[in-house]
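Student: following is a predicted model, sequence given first.
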Amino acid sequence: MSEDSHTPLSETVTTLASNVYKELERIIKNFGENSVKDLMPVMISTLESLDSALHEREVNKLEIESLKEQTEQLYQQYEREKSFHKEYQQVYFLFFVSIKI
């Protein structure tokens, strides 16, 4: 997690970070710290980017759900207004016919 970020990492990223850390420990044990010193910042940045992408995906999923609900409400409103308009046309037609008689 970056120094300026105060939100916890997602469970998915935390699990991945733990697995990566274990593998890096194994590499360090076998080949020394220098073998991963340049890799560590890349891994941290990658995990933070993944966490950010997962968070953005969740936000997008919520927005999509909200838009689906709004679309359904607008469609229902459209259907009500269409029905009202049809009834209004029928009443108007009957009224117009009755005036001509």
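Tutor: Arrived safely, thanks for sending.

Student: use CA for all of it now, contacts and neighbours both
Tutor: Fine.

Student: name the element residue 37 belongs to?
Tutor: Following DSSP states H and E, one finds residue 37 outside all helices and strands.

Student: here's the one I want to compare it with:
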Amino acid sequence: MSEKEEENFNSFLSDGLEAGGSDLEGYDEVVSGLAGGLYSELERLILAHGEGAVSGLMPLTVSVLETLEGVCAESRERGAEAALAREENERLLAQYERERGKRKRTEEVRAPSAPAPGWSEKLWLMYSRTRAP
């Protein structure tokens, strides 16, 4: 693995851990770079030591890279779903606040703040308790 590829890989790992793995923009390029670097390194080993030197390593390497690519794609999908859920949550919260404000204004208009003339204190207390939020 070249120095630049190693730097990209370390950046990939540290950024993913710091951000909780939520920002995967550009990680496809990093995964492709890692695959290219690993391929070059395996090719060098084959030339130096023969195919037997990497026969067990090659399927594992391919599997790891495919899994990493799949995890990145799944994480992107979940991120998109989470963004949609946040937008829906904000919309519902705004709707709830509007409806709560309307209800409060309606109750303020309907509910007198003092007993009507002729009401006894006992009747006013009973009415007030039934109106309490």
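Tutor: Thanks, I have the structure now. Bear in mind the structure is a predicted one, so any value in this text is a computation, not a measurement.

Student: what does residue 37 of structure 1 correspond to in structure 2?
Tutor: Under the alignment (TM-score structural alignment), residue 37 of structure 1 pairs with residue 55 in structure 2.

Student: okay, now that match: neighbour count?
Tutor: 12 (other C-alpha atoms under 10 Å).

Student: ok, residue 34 of structure 1 next?
Tutor: The burial count for residue 34 of structure 1: 10, using other C-alpha under 10 Å.

Student: one more: residue 10 of structure 1?
Tutor: 15.

Student: residue 79 of structure 1 now?
Tutor: The tally of other residues near residue 79 of structure 1 (other C-alpha under 10 Å) stands at 12.

Student: find the centremost residue of structure 1, please.
Tutor: residue 60 (2.2 Å; C-alpha atoms, centre = their mean).

Student: now it: how far from residue 67 of structure 1?
Tutor: 10 Å (C-alpha to C-alpha, to the nearest Å).

Student: how about the helices in structure 2?
Tutor: 3-18, 27-49, 57-110, 121-131 (DSSP state H).

Student: out of those helices, deepest packed?
Tutor: Of these, the one with the most neighbours on average (mean count of other C-alpha atoms under 10 Å) is helix 27-49, at a mean of 15.

Student: can you tell me what residue 15 of structure 1 aligns to in structure 2?
Tutor: In structure 2, residue 15 of structure 1 lines up with residue 33, judged by TM-score structural alignment.

Student: same deal with residue 50 of structure 1?
Tutor: Using TM-score structural alignment, residue 50 of structure 1 sits opposite residue 68 in structure 2.

Student: what's the answer for residue 62 of structure 1, then?
Tutor: Match for residue 62 of structure 1 (TM-score structural alignment): residue 80.
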